[in-house]
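# Please find the sequence and the predicted model below.
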Amino acid sequence: MEKESATIHIQTRLTPSEYEPFKTVIENFDIKKAELFRKVILSNEKNMVEVSGSVEETDAQKRIIFLANKTSNNINQIAKKLNQAYRGEVVSERNYHKIMNELIGVRSAFEKGMDKC
């Protein structure tokens, strides 16, 4: 049986504090970084780690982000149309300020809601 060669390259970054225990092993046991991390990864019996969040949570987060982007875009489009109407003298200054204040309120409520997510 032919030996399978390692051809997949994996790269990651660690903070200095995360790297420190590995650095000690590398220096004291004269082992290359790649060899050490390969052994660490493959020593996990099932080659699995616990990842926070389920697929459903991730899908829900993606949906929230999509809706937030869409809502933000709609608010910006309304503000743009209002500005164009005001410059074209289609909307009175009184109505312009009233609607802009309402839009600012909507934006503030939206931002507060997003902060809670």
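Here it is on my side, so go on. Residues are numbered from 1 along each chain as shown.
# C-alpha only now, for contacts and for neighbours.
Fine.
# Can you get me the start-to-end distance on stretch 38-54?
Using C-alpha to C-alpha, to the nearest Å, the end-to-end distance of stretch 38-54 comes to 27 Å.
# what residues does the host helix or strand of Ile104 touch?
Per DSSP states H and E: Ile104 is located in helix 93-115. Outside of helix 93-115, the residues within contact range by C-alpha atoms under 8 Å, 6 or more residues apart in numbering are 68, 72, 75, 79, 82-83, 86.
# Can you add distance to Leu14 and secondary structure and give these back as a markdown table?
A markdown table is the format used below for the contacts of helix 93-115 (distance: C-alpha to C-alpha, whole Å; DSSP: H, G, I helix; E, B strand; the rest coil):
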| residue | distance to Leu14 | secondary structure |
| --- | --- | --- |
| Ala68 | 32 | helix |
| Ser72 | 35 | helix |
| Ile75 | 40 | helix |
| Ala79 | 44 | helix |
| Leu82 | 49 | helix |
| Asn83 | 48 | helix |
| Tyr86 | 53 | helix |
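# mind putting those residues in JSON lines, distance to Tyr96 and neighbour count included?
Formatted as JSON lines, the contacts of helix 93-115 follow (distance: C-alpha to C-alpha, whole Å; neighbours: other C-alpha atoms under 10 Å):
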{"residue": "Ala68", "distance to Tyr96": "25", "neighbour count": "16"}
{"residue": "Ser72", "distance to Tyr96": "20", "neighbour count": "14"}
{"residue": "Ile75", "distance to Tyr96": "15", "neighbour count": "15"}
{"residue": "Ala79", "distance to Tyr96": "10", "neighbour count": "17"}
{"residue": "Leu82", "distance to Tyr96": "7", "neighbour count": "19"}
{"residue": "Asn83", "distance to Tyr96": "8", "neighbour count": "16"}
{"residue": "Tyr86", "distance to Tyr96": "7", "neighbour count": "16"}
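# adding another structure so you can compare the two:
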Amino acid sequence: MKLSFPFGVVMCAQGRGFTPREQGPRRGERQLMARPKKHGDEASKPVSFRLAESERLAYLAKCEAAGLSPSDFFRQCVLTNRTQIVARPKASADRNRLLFLVNKTSNNMNQLAYRANSDHLAGKLSEDKYEALIDNLELIARYLKATINHVD
């Protein structure tokens, strides 16, 4: 059986005719199909955040109690300003500098405590000197923490 098409006759190997499909891309070529453009104010940008398991369960319970999906519940709470958020004040340059110095100092203090502990266990540092050193390190740490609270 022979079929006639505008571009010629197509026969299969067994001698039967068939309807050819439209020619797609050749090997190594990609056929690009544009996705239809969305119009309007549709939700297209994802927003995500992490929650602890207990917070997640509480969030989902509130969503279910409100009869809304988690996305709709979040939109309603945030976009209609049904929440009250207390903004933290930005840290001043002085506070940032102090935090940097405290972090550096804490690192050095940890190194001193480690060395004192290993020397004490090896018998190179007496019990009295070891306790005095640890007490001084704790005093310095308390002083640094107190200083952070009084900046700004």
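Yep, that arrived. Predicted model, so just to flag it, every value in this text is computed and none were measured.
# hmm, back to that, now, among the contacts of helix 93-115 of the first structure, which is nearest to Thr7 of the first structure?
Using C-alpha to C-alpha, Ala68 comes nearest to Thr7 of the first structure of those, at 41.0 Å.
# how about Leu42 of the first structure, what's its match in the second structure?
Aligned counterpart of Leu42 of the first structure in the second structure: Leu79 (TM-score structural alignment).
# Count the residues that sit near that match.
Neighbourhood size, Leu79 of the second structure [other C-alpha atoms under 10 Å]: 10.
# Please apply the same query to Ile26 of the first structure.
Neighbours of Ile26 of the first structure (other C-alpha under 10 Å): 15.
# Residues in contact with whichever strand or helix holds it: which ones?
According to DSSP H and E, Ile26 of the first structure maps onto helix 16-29. By C-alpha under 8 Å, 6+ apart, the residues outside helix 16-29 of the first structure that reach it are 31-33, 36.
# The same query, at a cut-off of 10 Å, please.
When contacts are defined by C-alpha atoms under 10 Å, 6 or more residues apart in numbering, helix 16-29 of the first structure is touched by residues 13-14, 30-33, 35-37, 40.
# that older thread, which pair in the contacts of helix 93-115 of the first structure has the greatest spatial separation?
It's Ala68 and Tyr86 that sit farthest apart of those, by C-alpha to C-alpha, at 26.9 Å.
# And Lys90 of the second structure, what's its match in the first structure?
Counting by TM-score structural alignment, Lys90 of the second structure lines up with Val55 in the first structure.
# give the contact list for that match.
So Val55 of the first structure contacts Gln61 (C-alpha under 10 Å, 6+ apart).
# again, 8 Å this time
Not one residue lies near Val55 of the first structure by C-alpha under 8 Å, 6+ apart.
# Same question for Asn107 of the second structure.
Counted by C-alpha under 8 Å, 6+ apart, Asn107 of the second structure has zero contacts.
# hang on, the earlier thing: write a ChimeraX command that selects only the buried members of the contacts of helix 16-29 of the first structure.
The following ChimeraX line selects those of those that are buried, judged by 16 or more other C-alpha atoms under 10 Å:
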select :36
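# Let's see which of the contacts of helix 16-29 of the first structure end up in helices.
33, 35-37, 40 (DSSP state H).
# picking up where we left off before, the match of Leu42 of the first structure and Arg142 of the second structure, how far apart?
From Leu79 of the second structure to Arg142 of the second structure the distance is 43 Å (C-alpha to C-alpha).
# for Lys129 of the second structure, same thing?
Lys129 of the second structure is 20 Å from Arg142 of the second structure, by C-alpha to C-alpha.
# Also Tyr59 of the second structure?
Distance, Tyr59 of the second structure to Arg142 of the second structure, using C-alpha to C-alpha: 38 Å.
# These two: which is more packed in?
Applying other C-alpha under 10 Å to Tyr59 of the second structure and Arg142 shows that Tyr59 carries more neighbours, namely 16 against 11.
# Look up how far Ala113 of the second structure lies from the more buried one.
Counting by C-alpha to C-alpha, the gap from Tyr59 of the second structure to Ala113 of the second structure is 44 Å.
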